[in-house]
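Colleague: Below are the sequence and a predicted model; questions follow.
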Amino acid sequence: MSDRSRTLFFFKTTILLLILLTVPFSLWARSDSMQIMSKNILILNSYGADYSWTNSQQKGAMSVFHNLDISNTIRVAYMDSKSLDTDKYHKYLLEILQEKFGGVRFDGILATDNDAMLFLSKYAHDLFGDIPILATGINGYRDRELPQGITYAIKENASHLATLQEAIRLQSNAKNCYILADITTTSKALISEIQQIEQQLSTKITFHYLNNLSFEELIAQVALGSPDDIYYLLPFFKDAAGNSFSEGRVARSLAQVSPAPIFVSWNFQLNKGTLGGTVLSGYNFGVAGATALLDLINGKPVTNLSEESNVAEFIIDYEVAGRYGIKTSAFPRDVKFINKPPSFIDKHIEVLLPGAIIILILTTILVLIAKMLKKEQIINKTSQQVLRLKEEIIDTQRELVTTLGEVIESRSHETGNHVKRVAQFSRLIGEKIGLSKEDLDLLEMASPLHDVGKIGIPDAILNSPAKLSDTDYSTMKQHTSIGKSILQFSNRKLLAAARYIAHQHHERWNGTGYPQGKSGEEIHIFARITTLADVYDALSNKRSYKEAWPEKRVLEYLQKESGEYFDPELVRVFIENIDEIREIRLKFMGDTYDEIQEAG
């Protein structure tokens, strides 16, 4: 066998071995992936889909399942036990679940809240066999064993102690604490939890449990109370008379008649006229429950997530606190207020912040110029020194004005090279039409301020990637008048030139521009030149609302608009000197400027 044949044989053998080793691994990986994708999970919710606590838990759980890309295997059912919770109903529900899911082999079940857990403890084995069942948001099992058939439970552990301690501190004259509760299984468990911590709260306060009253009796009891009393509302959906209530109705009704603030410990009870407290989030329990269930299904050890899921925030309704005369200073520093009206700064930050920046920049300019003038007076001994100082002042003005233009352009995500290019284009055009050196210097220094008025335009409008609405476009057009107002405080040649440019650079040769509708030579020559330079550079460069145009398309547009948008003489001069224009573009390309495409 030749060396060439031996090498070819070795190469083919190596490839074959790699294929033989790779195929089984690929099949195994695919099989494992398919195994994960084939998981079937049932979420059984104790309450209805219109109950925000259940909705929050559902969203939290689905956020985990969606991330694992198995959302198409999730089945969801609602017991709606807040509306109906009898043995007869449970039997009907069992028949429905048998009919609906009898042919499905579930890998695990997530139960939200107590009623779903108890129902599954009683019927899950007959329905689904022996599978992992994880319950989340469970009350009343802090020191008790879980019901039979429940693999794991994440306990709710409402922050009764923290909320009631804050209530006692705020209501320092209180002698009575009324626990407002309904007759559901959940409320019974919560009352038991509160009874276990009574002695930790205060020996001076008597606790009263109003859980055996009709809705009307409860309203009357609270309305006749004292402003010094403490009212703590548990989730309330069914009164002693058997009447069911939509979420929030009882809280709103009690808040209207209560002589004292009502404290709560669940976030779904907020924005109902209640004051607040250390509240729990259903979303957290949904996330923790789904995560733990997947661990159970995949044979991983499940850690105790009870405390992790019991993350609570101290939240107070600002409007309710004010209604009861409670000052914000009465609350701890870690309080989170809702319904707090925005401050003046919050309301106007989009205008105030840019305004503050422009004032700071202008002040800096004035301070620097003042220092330069003072320096000029000190060293004004010889004409040569004076000349050097004047040149230094002019250079400083040029740099400061350019810097100011760059800052303004950066608000619309433009680089500083944009204003440098516009300044150089403008000077070149001015040279070709015969402007004096003094006018050329003024034009070059003033043109970077053409968009100074944009400092007063909100970012949302300035950087909108979509076509502006008529209202937003009207707001955007105001930047020309704003620019004039900013620069009208001085008649020095530089600022006067900048003022003409800022105010008139959106006027059109045919009179259809804004803000004054000037036409032809009514428009200042500086503004006409800057307009042409600015439009050319804007079309040639990428913006938030468009891609960069090729040079051929840009030049065709300039020729088309000659005599309409632009001064026709300036367009002619501009195109005749396009090679020098390209040189300026290359010199000031920057890191975001697109490559120059050849015309034609």
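Modeller: Structure received.
Colleague: Could you use CA atoms for every contact and neighbour count after this?
Modeller: Noted.
Colleague: So the residue nearest the centre of the chain versus Met476, what's the distance?
Modeller: Centroid-nearest residue in the chain: Ala460, 13.7 Å away (criterion: CA atoms, centre = their mean). Going from Ala460 to Met476 by CA to CA, to the nearest Å gives 11 Å.
Colleague: okay, and the common contacts of these two?
Modeller: Counting by CA atoms under 8 Å, 6 or more residues apart in numbering, Ala460 and Met476 have no shared contacts at all.
Colleague: about what we covered before: check the gap between the residue nearest to the centre of the chain and Ala538 for me.
Modeller: Distance, Ala460 to Ala538, using CA to CA: 20 Å.
Colleague: if we can go back for a sec, just say helix, strand or coil for the residue nearest to the centre of the chain.
Modeller: Look at Ala460: counting by DSSP: H, G, I helix; E, B strand; the rest coil, its state is helix.
Colleague: Next one: it relative to Thr475, how far apart?
Modeller: 11 Å.
Colleague: and the comparison structure, right after this:
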Amino acid sequence: MRHYLSLVCGFVFLFAPMSLFAHEMKPLNILVLHSYSPSYEWTMNIQQGISESIAKVDRNVRLSVEYMDSKRVNGNDYKAQYLTYLKHKYSEGYFDAIIASDDNALNFLIKNANTTFPKLPIVAVGINNLSIDLADIEDRTTVYYERDHIVKNLKLSQSLFPERKTVYLFSDNSLTSQLVRKQFIEDAKVFPNLTVKIIDDLSLKEAEQFLAKAGDDSVAFLTHFNTELKKGNYYDYGAIASVLSQKSNIPIFVFWEHYIGYGVLGGYVNRSYALGIQSILSLSNKLHFTVNEKVSAYPVAWEGYVFDYGIVDKFNIDRDDLPYASSIVNEPESYLYKNRNIISVTALLIIMMLGIIVTQYIAILRKKELDENKTHILKLQKKTLNVQKEMINVLGEAIETRSGETGNHVKRVAKMSSLLGRLYELPKSEYKLLEVISPMHDVGKIGIPEAILDKPGKLTPEERTIIETHTIMGYKLLMSGDGEIMQSAARIALEHHERWDGKGYPNQLKGEEIHIFARITAIVDVFDALMSKRCYKEAWPLERVIELFKQERGRQFDPNLSQLFLDNIYSFIDIRLEYPD
């Protein structure tokens, strides 16, 4: 029984990490359901905020974006067909969450989510109906309302134009516009001195003419204004704002930022881009992912005072009369600001030139003295390096003549060691040094009897003990020389048979106790030996060699170096082809 429990626990520990890893790697699928079409700038900005936020998350998130286009077509038949379309397009259980923008999309989900998308978390943004009944989806739905701040904008219009007592509200019969119109009429009761007139039955051209003749005792408020849908005429926000403001004698206030820049004055507006970002931030808590970086141009909130500079100037509004922290768009740039890059670069160049002149002057004063000392030092260094390299070359030739099995082996080890060091991102000076000294890894074999070196069969335990002494003999031989080159070569000779797991020889070093040069040399030495024919074995096929390195990764060899070697193994094969036996 105890053995059975141990076996079960072993399987749990073995497969639990794999299942967790699979869960971590599973992409998150999010349905984005927009009430309106992508040509609608409000909707486009929400989607932009969503997309730019998703680009910053730490999970693989896939968006499926759908547009109901309910400003052009609506009704129960259409909604039923749209539901059928979604069911055919997406399999049951495909999505992990839903984002809905504006009222029509949320109403669609209130009616259908429990049957079509059960239990999925829902985030709804840009919702105008403050008293919406979420019914059965309330527990799993987070709503971010689009509050149009009608009272705040009416106060703004009165503070800027106190003598104007007539307010024209331009709206259409869309669901959102009806909600805004109803709330506007209610909130306007706070201002008994104002007269509100609803304009909802004029074409865009007629509305343009109306505003051109409007008296200077009035202001206008613009919501949605597509009044010609039955005639097949649909206008985007920019077109509506441009036409209405082109000949208007009165200022036009708006509730949404995307109207601004097309000739309207502005107001306390909603920012749909920020609502898109907020929807992803909300889902990050529900689906356990993180937005790693601040999303570009993310405002502090999704509402604020925004005005068009040209229209502020047109109606002679003093900037000091605008609310605190108002944003001004389309403001003309000053000469200094417009040319700030050129001015900055020019100033920087002047400073740099002055710095160069000063440093060059100091450098010239020192140059003569430094040149004299440098020449002498370089001569001494070059002489020392040449002596050490000559000694290594002599020892290398001695090894080749001592053992017939080394042949071009030491040359290949030199090139392969340098390559692996470069892939490991050692400094250039180090991997160049490694190319010089790695051929000395077996220099101690000079002291091993030829009968053992050339033995075709398996070595006896006594012979194995003798041949293992070549590491210590090589170390002692190379340590007799002075300088960095000989010291490093000695470490390779001593440690290239140590193992990562501490079961090597002669000192049973393990892990990073083994010098990096020795760890690199050990990998390429074994690789080249296995791939080569020896008196005691045939050359191994590449597949068998690769399998061995996979098995010994983290046991005989440094795991990181081993993986790096395996990832680039064909580069090492090329070196063998360049220096064949």
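Modeller: That came in fine, so what should we check first? Computed from a prediction, not measured in an experiment: that's the story for all the values here.
Colleague: Which secondary structure state does Met153 of structure 1 sit in?
Modeller: Actually, residue 153 of structure 1 is Ala rather than Met. Ala153 of structure 1 falls in the strand class when you classify it by three-state DSSP.
Colleague: Quick one: map it onto structure 2.
Modeller: Taking TM-score structural alignment, the alignment pairs Ala153 of structure 1 with Val143 from structure 2.
Colleague: burial count for that match?
Modeller: Other residues within reach of Val143 of structure 2, judged by other CA atoms under 10 Å, total 20.
Colleague: Contacts only, for it.
Modeller: Counting by CA under 8 Å, 6+ apart, Val143 of structure 2 touches 123-125, 127.
Colleague: Quick check: the farthest pair among these?
Modeller: Within the contacts of Val143 of structure 2, Val123 and Ile127 form the most distant pair, 10.7 Å apart (CA to CA).
Colleague: Now the common contact residues for these two.
Modeller: Common contacts of Val123 of structure 2 and Ile127 (CA under 8 Å, 6+ apart): 143-144.
Colleague: nearest residue to Ile529 of structure 1 other than its sequence neighbours?
Modeller: Ser426 (5.8 Å; CA to CA, 6 or more residues apart in numbering).
Colleague: quick one: that neighbour from Ile501 of structure 1, how far?
Modeller: Distance, Ser426 of structure 1 to Ile501 of structure 1, using CA to CA: 11 Å.
Colleague: Which one of the two is surrounded by more residues?
Modeller: Between Ser426 of structure 1 and Ile501, Ile501 has the larger neighbour count (other CA under 10 Å), namely 31 against 26.
Colleague: counterpart of that one in structure 2?
Modeller: The alignment leaves Ile501 of structure 1 without a partner in structure 2, by TM-score structural alignment.
Colleague: from what I can see Ile501 of structure 1 touches Phe526, true?
Modeller: Yes: if you go by CA atoms under 8 Å, Ile501 of structure 1 and Phe526 touch, sitting 6.2 Å apart.
Colleague: where along the stretch 201-350 of structure 2 do the strands fall?
Modeller: Remark: strands assigned in the stretch 201-350 of structure 2 by DSSP state E, counting those that start in this stretch are 218-222, 252-254, 266-270, 303-308, 327-329.
Colleague: meant to ask about structure 2, not that
Modeller: Along structure 2, counting by DSSP state E, strands occupy 28-34, 61-67, 97-101, 122-127, 141-145, 166-170, 195-199, 218-222, 252-254, 266-270, 303-308, 327-329.
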